[in-house]
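Asker: Sequence and computational prediction follow.
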Amino acid sequence: MTNLIKNFLNDEAGASAAEYALLLAVIGIGIVVAAGALGSAITGALNEAATAVNTRPAPAPAP
């Protein structure tokens, strides 16, 4: 019985799995944050381009 308890306490397989799960969660959160920032940057750039196109001066009349 004591060997069973010692083996259970020394088993690190579950700890490794938990570490990998935590690492994947942190990487996933980083990807979500980066995608949100990139999406905002793209939206801002497209809005600036649309404003530039919509506010261009009217062409001069033909003589």
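Answerer: Great, that's in hand.
Asker: switch to C-alpha atoms for all contacts and neighbour counts from now on
Answerer: Will do.
Asker: Would you map the helices across the protein?
Answerer: Here the chain has its helices, by DSSP state H, at 2-10, 13-54.
Asker: then this one, side by side with the first:
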Amino acid sequence: MQAFLNRAKAFLVNEDGPTATEYAVLLALIIVVSIGVITTLGQNIAARFQDVADATG
């Protein structure tokens, strides 16, 4: 019983879990923003190439 209580106490004191969760949330946010930026840039670049294609011929 004492071993279980020691493990439970160590689990509650351990801060690695919340830190990993914070990093996961931060990574997800960075990925979402990156996808939005890449999508917007891709559309703008495609429009510019289409403008050049229309102008040349």
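Answerer: Thanks, I have it. Just so you know, these numbers come straight off a predicted model, no measurement behind them.
Asker: TM-score for this pair?
Answerer: Aligned and superposed, the two chains score 0.79 in TM-score terms (TM-score structural alignment, normalised by the length of structure 2); 54 aligned residues with a CA RMSD of 1.3 Å.
Asker: before we move on, the earlier item: deepest of the helices of structure 1, which one?
Answerer: Ranked by average neighbour count under the criterion mean count of other CA atoms under 10 Å, the helices of structure 1 are headed by helix 13-54 at a mean of 12.
Asker: how near is the aligned partner of Ala25 of structure 1 in structure 2 to Ile35 of structure 2?
Answerer: Matched to structure 2 by TM-score structural alignment, Ala25 of structure 1 sits across from Ala28. Distance check for Ala28 of structure 2 against Ile35 of structure 2: by CA to CA, to the nearest Å, it reads 11 Å.
Asker: shared neighbours of these two, which are they?
Answerer: Common neighbours of Ala28 of structure 2 and Ile35 (criterion: CA atoms under 8 Å, 6 or more residues apart in numbering): none identified.
Asker: Please determine how far the most centrally placed residue in structure 2 is located from Phe4 of structure 2.
Answerer: Centroid-nearest residue in structure 2, with CA atoms, centre = their mean: Ala28, separated by 2.4 Å. Note on Ala28 of structure 2: its distance to Phe4 of structure 2, by CA to CA, is 35 Å.
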